[in-house]
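[1] requesting a structural model of the entry that follows:
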Amino acid sequence: MQIEVKNIEDLKNVVECIKNSGKNIIILSGTLGSGKTTLVKEFVKLLGLSDEVTSPTFAIQNVYGEKVYHYDLYNKGVDEFLALGMLEELEKEGYHFLEWGEGLEDILKLYGIDYLLIKITLEGDKRIFECQN
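    Down below sits the predicted model:
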């Protein structure tokens, strides 16, 4: 499913796609500045949480409330994510957003872990969010 996003309000459609997917592990794929962290911010806001959402680029993981886990593998990479035992974090109840987590797809499949892939592309003044089950 492709969702065109021209403003912050349009992100509610992507949030609904995530909720309706029935999946709690979400891999966010897109270039720098494509809106990965902004999507997580809107998701947290629409859940009614008041936590400040920031990119976990240097921390590798941020947790919002007890429901949302936010990871960023940009600096650390998949190998360090695995070496730190972070794969086990994905077993916790809640939503798990993985920025730059494309390299985890084969590992998740190997262990039978279901996930939703969201590819974000820029097109002029809008973004296209493609939810791939």
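[2] okay, CA-based contacts and neighbour counts for the rest of this
    Fine.
[3] how about the secondary structure of the residue positioned nearest the centre of the chain?
    Nearest residue to the geometric centre of the chain (CA atoms, centre = their mean): residue 97, 2.9 Å. Secondary structure assignment for residue 97 (DSSP: H, G, I helix; E, B strand; the rest coil): strand.
[4] surely residue 69 forms part of a strand?
    Yes - secondary structure of residue 69 (three-state DSSP): part of a strand.
[5] surely it is in contact with residue 96?
    Yes - judged on CA atoms under 8 Å, residue 69 makes contact with residue 96 at a distance of 4.7 Å.
[6] helix or strand: which one has residue 55?
    Following DSSP states H and E, there is no helix or strand that holds residue 55.
[7] before we go on, could you also do this sequence so I can check it against the first one:
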Amino acid sequence: MKEKIFEAGLNELEDICKFLLEILKTEGIVLLEGDLAAGKTTLVKAFARYLHLDVSKVSSPTFSIMNEYEDKIRHYDIYQKGINGFLQSGLLETLGEKDRYYFIEWADEEFETMLKNMGFDYVKVVIETKEKKRIYKVNVDAYTQSR
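    Down below sits the predicted model:
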């Protein structure tokens, strides 16, 4: 398993963003896993800031299912609707578009299996809370399997 571990505060995410860009280059899928308030949306905001995008509109897409930021980042939250809601909404078809980053919160093993079966590469970030810091486990194994 190819995994890199970062320990950072919510305002210290630049190294993680840099690492993600080294892996993804100009596009890719990032699955975000963590408890409520672990910092999933905060990481998306930091990534948008790292790309010099306007971060004022970056927010959790819990009820909208998807938010888009400057035609460069699509941010999904499938907690409410699950994988079936994601599929029924037609959002799966948006994942293959070029030159975009896709951040998907609450993607479970079933979702990962679906991506693998469809030939999608992805990076998985597991966020754990540790006092005032977070542990970010960035797993690139599923991204590099077909590269």
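[8] returning to that earlier point: what lines up with the residue nearest to the centre of the first structure in the second structure?
    Structural correspondence for residue 97 of the first structure with respect to the second structure (TM-score structural alignment): residue 103.
[9] kindly report the same for residue 17 of the first structure.
    Mapped onto the second structure by TM-score structural alignment, residue 17 of the first structure lines up with residue 19.
[10] name the element its match belongs to?
    Residue 19 of the second structure is part of helix 14-24, with elements assigned from DSSP H and E.
[11] for that helix, packing partners?
    On a contact count with 3 or more CA pairs under 8 Å, 6 or more residues apart in numbering; DSSP states H and E, helix 14-24 of the second structure meets helix 40-50.
[12] about what we covered before: for the residue nearest to the centre of the first structure, give me its contacts.
    Neighbour list for residue 97 of the first structure: 25, 26, 27, 28, 40, 68, 69, 70, 71 [criterion: CA atoms under 8 Å, 6 or more residues apart in numbering].
[13] residues in contact with the second one?
    Going by CA under 8 Å, 6+ apart, residue 26 of the first structure touches 18, 95, 96, 97, 98, 115, 116, 117, 118.
[14] looking at the second structure, which of the residues you listed hold up?
    Retained in the second structure by both residues aligned by TM-score structural alignment, their matches' CA atoms under 8 Å are the following of those: 95, 96, 97, 98, 115, 116, 117, 118.
[15] which parts of the second structure are helices?
    14-24, 40-50, 82-88, 109-117, 141-144 (DSSP state H).
[16] just name the most buried of those.
    helix 40-50 (a mean of 21; mean count of other CA atoms under 10 Å).
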